[in-house]
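1. Below: sequence and its predicted model.
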Amino acid sequence: MIIGFVRLELLIYDAQSLKEKRSVLKSLHTRLKQRFNISVAETDHHNTWQRAELTMVTVSNDRTVCERELQKALALIDSQPEAERTVTDFEWL
């Protein structure tokens, strides 16, 4: 069994409040969970308006399958104009 996870930071330029930030993150979170076999959680910068850290996790018997799923999720995040991905770290267990 392979567990792959990605920790990434997002900059949300148009957020002027925590409510606006949460709206962007909730929308992104919903799209990711609907389209991909992953779990997503906000793991840091909870009280910062324009910054967020997300962690995405997937499990499979094959590392290639995990990596493909996470790369597709990152591509979806990159296609969103509301947020810009900055720091991205992969880890495998």
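-> Thanks, I have it.
2. use CA for all of it now, contacts and neighbours both
-> Noted.
3. Tell me which residue is most central in this structure.
-> In the chain, the residue lying closest to the centroid (C-alpha atoms, centre = their mean) is Leu54, at 4.6 Å.
4. Just give the closest residue to it, not the sequence neighbours.
-> Glu42 (4.5 Å; C-alpha to C-alpha, 6 or more residues apart in numbering).
5. so what's the one you found up against?
-> If you count contacts by C-alpha atoms under 8 Å, 6 or more residues apart in numbering, Glu42 has them with Ala52, Glu53, Leu54, Thr55.
6. Select the longest helix from this structure.
-> helix 18-35 (DSSP state H).
7. what's the offset of that one from the middle of its chain?
-> Mean C-alpha position of helix 18-35 versus that of the full chain (C-alpha atoms, centre = their mean, to the nearest Å) differs by 10 Å.
8. adding another structure so you can compare the two:
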Amino acid sequence: MFLQQRADLIVWNEFFTAPLAQKLSEQGTELVRIADIDEVQLYLAFSAEHADDYIAQWQQALEQSYLDGSMRALYQGTFPEELIMRLEQFARQKQGISF
């Protein structure tokens, strides 16, 4: 939406700033920082009809995708390397795995 100039304001993180600025520059548009947001909470939303164990299984499968490389295979080239590494590190820490 933003790259198609259908939005005037977006919230963006530091991992995507350089690639986005480059694409916008190619379009003759400048990316301008207005304010810093120090913290953003991300979450997965499920309907109340889903049992806690179902949600836990889903979370475990998501974290496993970080550990087994399937998330990397899907999103490498789309997401910045630093972001992928951060997710993999999060999953390793949660599992008690150290590299």
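-> Okay, I see it. What you see is a predicted model, and the numbers here were worked out from it, not measured in a lab.
9. TM value for the aligned chains?
-> With the length set by TM-score structural alignment, normalised by the length of structure 1, the two chains reach a TM-score of 0.30; 43 aligned residues with a C-alpha RMSD of 3.5 Å.
10. returning to what we had before: my read is that the residue nearest to the centre of structure 1 contacts Leu11, right?
-> No: using C-alpha atoms under 8 Å as the test, Leu54 of structure 1 is too far from Leu11 to be in contact (11.2 Å).
11. Can you give me the buried ones in stretch 65-77 of structure 1?
-> Neighbour-count burial for stretch 65-77 of structure 1, counted by 16 or more other C-alpha atoms under 10 Å, picks out Cys66, Glu67, Glu69, Leu70, Ala73, Leu74, Ile77.
12. picking that back up, what's near enough to touch the residue nearest to the centre of structure 1?
-> Taking C-alpha under 8 Å, 6+ apart, one finds Arg7, Leu8, Glu9, Leu10, Val40, Ala41, Glu42, Thr43, Asp44 in contact with Leu54 of structure 1.
13. One more pass at 6 Å, please.
-> Arg7, Leu8, Ala41, Glu42, Thr43 (C-alpha atoms under 6 Å, 6 or more residues apart in numbering).
14. so how far is Trp92 of structure 1 from it?
-> Distance from Leu54 of structure 1 to Trp92 of structure 1, counting by C-alpha to C-alpha, to the nearest Å: 16 Å.
15. Lys21 of structure 1 now?
-> Distance from Lys21 of structure 1 to Trp92 of structure 1, by C-alpha to C-alpha: 29 Å.
16. if you count what's nearby, which of these two comes out ahead?
-> Between Lys21 of structure 1 and Trp92, Lys21 has the larger neighbour count (other C-alpha atoms under 10 Å), namely 24 against 13.
17. For Leu24 of structure 2, identify the helix or strand it belongs to.
-> Following DSSP states H and E, one finds Leu24 of structure 2 within helix 14-26.
18. same question, Glu69 of structure 1
-> helix 63-78.
19. Could you point out the helix or strand that follows that helix?
-> Next along the chain from helix 63-78 of structure 1, counting by DSSP H and E, comes strand 84-92.
20. and that following strand, what other elements does it pack with?
-> strand 2-11 (3 or more C-alpha pairs under 6 Å, 6 or more residues apart in numbering; DSSP states H and E).
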